[in-house]
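[1] What would the 3D arrangement of this be:
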Amino acid sequence: MIGQRIKRLREERGYSITELASLAEVSKSYLSYIERNLQNNPSLQFLTKVAVPLETTLEFLLEDTAKEEDKLDEEWKQLIQNGIEEGMSKEDFQAFKDFIRFKKWKNNEQDN
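    Modelled structure (predicted):
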């Protein structure tokens, strides 16, 4: 998917693989592997370099590439929705996450 997006954007901008590789300062052969899905796990550094001349974002290049099992299931979505409906803000969710992380750290300290 990432390779297809890069190729489509490259062609829309009228760049050859050689031109894009030069503009992004990446290997032409590696770029070709990505576009042909022979290599499908490019680094964020590579994607950042390629995104600039393609005038896009990392988010766009990575969109919908997460594995299905990595996405939120319905129970998580409902829990988050309920929290929002009860007035929780993003900051509240972040504070709660930080509290849980602290609580786990403290429990580990007490166990050691």
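
[2] can we go C-alpha only for contacts and neighbour counts from here?
    OK.

[3] Quick check: residue 45 vs residue 51, distance?
    Distance from residue 45 to residue 51, counting by Cα to Cα, to the nearest Å: 10 Å.

[4] between the two, which one's more packed in?
    Taking other Cα atoms under 10 Å, residue 45 and residue 51 do not tie; residue 51 has more neighbours (19 against 11).

[5] surely that one meets residue 58?
    Yes - when contacts are counted by Cα atoms under 8 Å, residue 51 is listed as touching residue 58 (6.5 Å).

[6] Show me which residues of stretch 27-41 are buried.
    By neighbour count on 16 or more other Cα atoms under 10 Å, the buried set for stretch 27-41 is 28, 31-32, 34-35.

[7] ditto for stretch 9-23
    Buried residues in stretch 9-23, counted by 16+ other Cα under 10 Å: 9-10, 15, 17, 20-21.

[8] what would the residues you listed look like in CSV with distance to residue 95 and secondary structure?
    Below are those laid out as CSV (distance: Cα to Cα, whole Å; DSSP: H, G, I helix; E, B strand; the rest coil):
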residue, distance to residue 95, secondary structure
9, 39, helix
10, 41, helix
15, 46, coil
17, 46, helix
20, 43, helix
21, 43, helix
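
[9] want to put them side by side, so please do this one too:
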Amino acid sequence: MTNVLGEKIRRLRKEKGYTLDKLAALSGSSKSYIWELENKDPPRPSAEKVARIAEALGVTSDYLVDNSSVSPDAAVLDEAFYRQYRRLPAGTKDKIRDLVEIWSKEA
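    Modelled structure (predicted):
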């Protein structure tokens, strides 16, 4: 049986150039916990840990635990971006909206 969750975490981690240590630090996990998720079958993650790992990797937790999707589609990436955007300070959001307005005029 394939550990789809572990394969996704490993692939996304490597695509971002993260070591086990780096992803562990970004997600508030331990290096050994990330290793176990990537290598044990079946992994036994908590929902909170999956959410933190997904955030660090720029995807949604739904994508990580979905055995049917192989790579994140635009909707998954947009949702992850929007979740991150919602936590930004108001001034940063204003700057992003200004940039989008400039870019949309160029299109």
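
[10] quick one on the thing from earlier: any chance of the buried residues of stretch 9-23 of structure 1 in TSV, plus distance to residue 74 of structure 1?
    Shown next, in TSV, are the buried residues of stretch 9-23 of structure 1 (distance: Cα to Cα, whole Å):
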residue	distance to residue 74 of structure 1
9	33
10	36
15	42
17	41
20	41
21	41
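
[11] Tell me the one of those nearest residue 91 of structure 1?
    Checking the buried residues of stretch 9-23 of structure 1 against residue 91 of structure 1 by Cα to Cα gives residue 9 as the nearest, at 35.7 Å.

[12] and the closest one, what pairs with it in structure 2?
    Here residue 9 of structure 1 is matched to residue 12 in structure 2, going by TM-score structural alignment.

[13] do residue 61 of structure 1 as well
    In structure 2, residue 61 of structure 1 lands on residue 64 (TM-score structural alignment).

[14] Would you confirm that that match contacts residue 9?
    Yes - using Cα under 8 Å, residue 64 of structure 2 is in contact with residue 9, at 7.4 Å.

[15] These two: which is more packed in?
    Higher neighbour count among residue 64 of structure 2 and residue 9: residue 64, with 24 against 21, using other Cα under 10 Å.

[16] how near is that one to residue 80 of structure 2?
    12 Å.

[17] With residue 103 of structure 2 instead?
    21 Å.

[18] For these two, work out which one has more neighbours and name it.
    More crowded of residue 103 of structure 2 and residue 80, by other Cα under 10 Å: residue 80, with 19 against 10.

[19] hmm, back to that, and which of the buried residues of stretch 9-23 of structure 1 is nearest to residue 1 of structure 1?
    residue 9 (12.4 Å).

[20] which ones are touching that closest one?
    Applying Cα atoms under 8 Å, 6 or more residues apart in numbering to residue 9 of structure 1 gives the contacts residue 54.

[21] ok, it to residue 15 of structure 1 distance?
    Computed as Cα to Cα, the residue 9 of structure 1 to residue 15 of structure 1 distance reads 9 Å.

[22] can you check residue 107 of structure 1 too?
    55 Å.

[23] Residue 45 of structure 2 -> structure 1?
    Alignment note (TM-score structural alignment): residue 45 of structure 2 maps to residue 42 of structure 1.
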